[in-house]
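> model the following, please.
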Amino acid sequence: MPLPFLTADRAFDGETEDVVLPFHDRQRWRRPYRPGPHRVGLAALVLLLASFVLVAAVIIAATASVTGAWVWFGVALLLIAGALRGLRLGVWVSSAGLRHVRYFSTRTTAWSRVGTLRVVQQPVRWMGLPRTLQGQGLVLEARSGRGASSPADGPVVLLSTHNADFLGQPAAFDRAADTVEAWADEYRT
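Model prediction:
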């Protein structure tokens, strides 16, 4: 059974020497790296909690009020939606541009607006929390438009060595940063 989401790192597995961008359909948005174990583990725990809440909703519907069951069914749906959104967090690329997906917002930058992408040593957030540690981050600096530039055009940390995808995996961070930079070099004008 083919698992297409596992092919993100094929260019770095030694199978292909000259392929940097191993994707055939470049119009489709895709994450150029695998989700990290911390992100997947947290989503699995939230989905496990959602399954318990769904069982509780069924028990409440069978023994007590139906309105209470609907409330817990809604809570379970919110947990499932939150876990699925958490799995989609990160950087996505296509031939159209670069998409930075956060929990409550998504920002898409066309390749023509991408100024520089570089890895810098700086304080980065640990697992997205307010606590910062010294680490590396892939920083995007967008080009200013023809009109006035907005504050959103400032440097944005796309990936870091201490987020849920790369915590404790510096080699995976380096591969992901190199892949995003390769996409930028391929499509940036």
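> for the rest of this, base every contact and every neighbour count on C-alpha atoms.
Fine.
> after the longest helix belonging to the chain, which helix or strand is next? Please name it.
Counting by DSSP state H, the longest helix found in the chain is helix 37-63. The helix or strand immediately downstream of helix 37-63 is helix 66-88, counting by DSSP states H and E.
> re the thing from before, name the residues of the longest helix of the chain that are buried.
By neighbour count on 16 or more other CA atoms under 10 Å, the buried set for helix 37-63 is 38-40, 43-44, 46-47, 50-51, 53-58, 60-61.
> just want the angle from that helix to helix 66-88.
Computed by axes from the mean of the first three to the mean of the last three CA atoms, to 10 degrees, the angle separating helix 37-63 from helix 66-88 equals 170 degrees.
> can you give the distance from helix 37-63 to the centre of its chain?
Chain-centre distance of helix 37-63: 23 Å, with CA atoms, centre = their mean, to the nearest Å.
> this one as well, want them side by side:
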Amino acid sequence: MPLPFLAADRDFDSTTSDASLPHAGADQWRRPYRLGPQRVAVSALALLLSAYLLISALIIAIAGTVGAAGATLVIAAVSIAFALRVLRMGIWVSPRGLRRVGLLSTRTLRWREIERVSTVQQPVRWLGLPRTVQGQSIHIEPRRGEPLRPLLTDHSADFLSRRKAFERAADVLEAWAAEHRH
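The predicted structure is shown next:
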């Protein structure tokens, strides 16, 4: 079963043909980088926990406590939803714009709403925690309004210890912004 939210183009740039895409439509949202191992590990652990919860719910239901089995099923469903959302988090691009998917929210900007996409050297959060380290981040300057928080950092769950992958993703995002902004 293909999982399109895990797919990333190998040579993701504007010159690739539609035949090289992991899906039929070139107008679909796609991630310009591969998921980091930390993000995949968190999702795998959440899915493992949900498997145990589902087995527990079955055992509890057989024992005759339907209310407790229902509560356990709800917790398992939340765990599965969390794991899938963690896999979906990140930056997605399409010819229509740029989409930032977070754990609880999604924000989409059309390319014409973006003034500039750039890579900046600054203190960044390490794995999203309060601790900051010196690193690089990708910033978006919208045409109107205040600047957005950094899109990606080289110390995030997708790019920790993968500097070349961060540089490639930054180049791709900057190229897409330059090509589609009008």
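> now the strands for structure 2?
In structure 2, the strands defined using DSSP state E lie at 90-94, 97-101, 106-110, 114-125, 132-142, 152-153.
> now mean neighbour count and distance to L6 of structure 2 too, for these, in JSON lines please.
JSON lines is the format used below for the strands of structure 2 (neighbours: other CA atoms under 10 Å; distance: least, CA to CA, whole Å):
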{"stretch": "strand 90-94", "mean neighbour count": "21", "distance to L6 of structure 2": "11"}
{"stretch": "strand 97-101", "mean neighbour count": "19", "distance to L6 of structure 2": "14"}
{"stretch": "strand 106-110", "mean neighbour count": "14", "distance to L6 of structure 2": "17"}
{"stretch": "strand 114-125", "mean neighbour count": "16", "distance to L6 of structure 2": "24"}
{"stretch": "strand 132-142", "mean neighbour count": "18", "distance to L6 of structure 2": "21"}
{"stretch": "strand 152-153", "mean neighbour count": "25", "distance to L6 of structure 2": "17"}
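> export the ones you listed as a markdown table, with columns for distance to A175 of structure 2.
Shown next, in a markdown table, are those (distance: least, CA to CA, whole Å):
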| stretch | distance to A175 of structure 2 |
| --- | --- |
| strand 90-94 | 11 |
| strand 97-101 | 12 |
| strand 106-110 | 15 |
| strand 114-125 | 9 |
| strand 132-142 | 13 |
| strand 152-153 | 15 |
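> gap between G70 of structure 2 and A77 of structure 2?
For G70 of structure 2, the distance to A77 of structure 2 equals 10 Å [CA to CA, to the nearest Å].
> same check, this time on T153 of structure 2
31 Å.
> now do R99 of structure 2
26 Å.
> now do W92 of structure 2
When W92 of structure 2 is compared with A77 of structure 2 (using CA to CA), they lie 25 Å apart.
> can you pull the contacts of the residue nearest to the spatial centre of structure 1?
By CA atoms, centre = their mean, structure 1 has its centre lying nearest to G90, at 1.6 Å. With contact set as CA atoms under 8 Å, 6 or more residues apart in numbering, G90 of structure 1 has these partners: 31, 100-102, 158-159.
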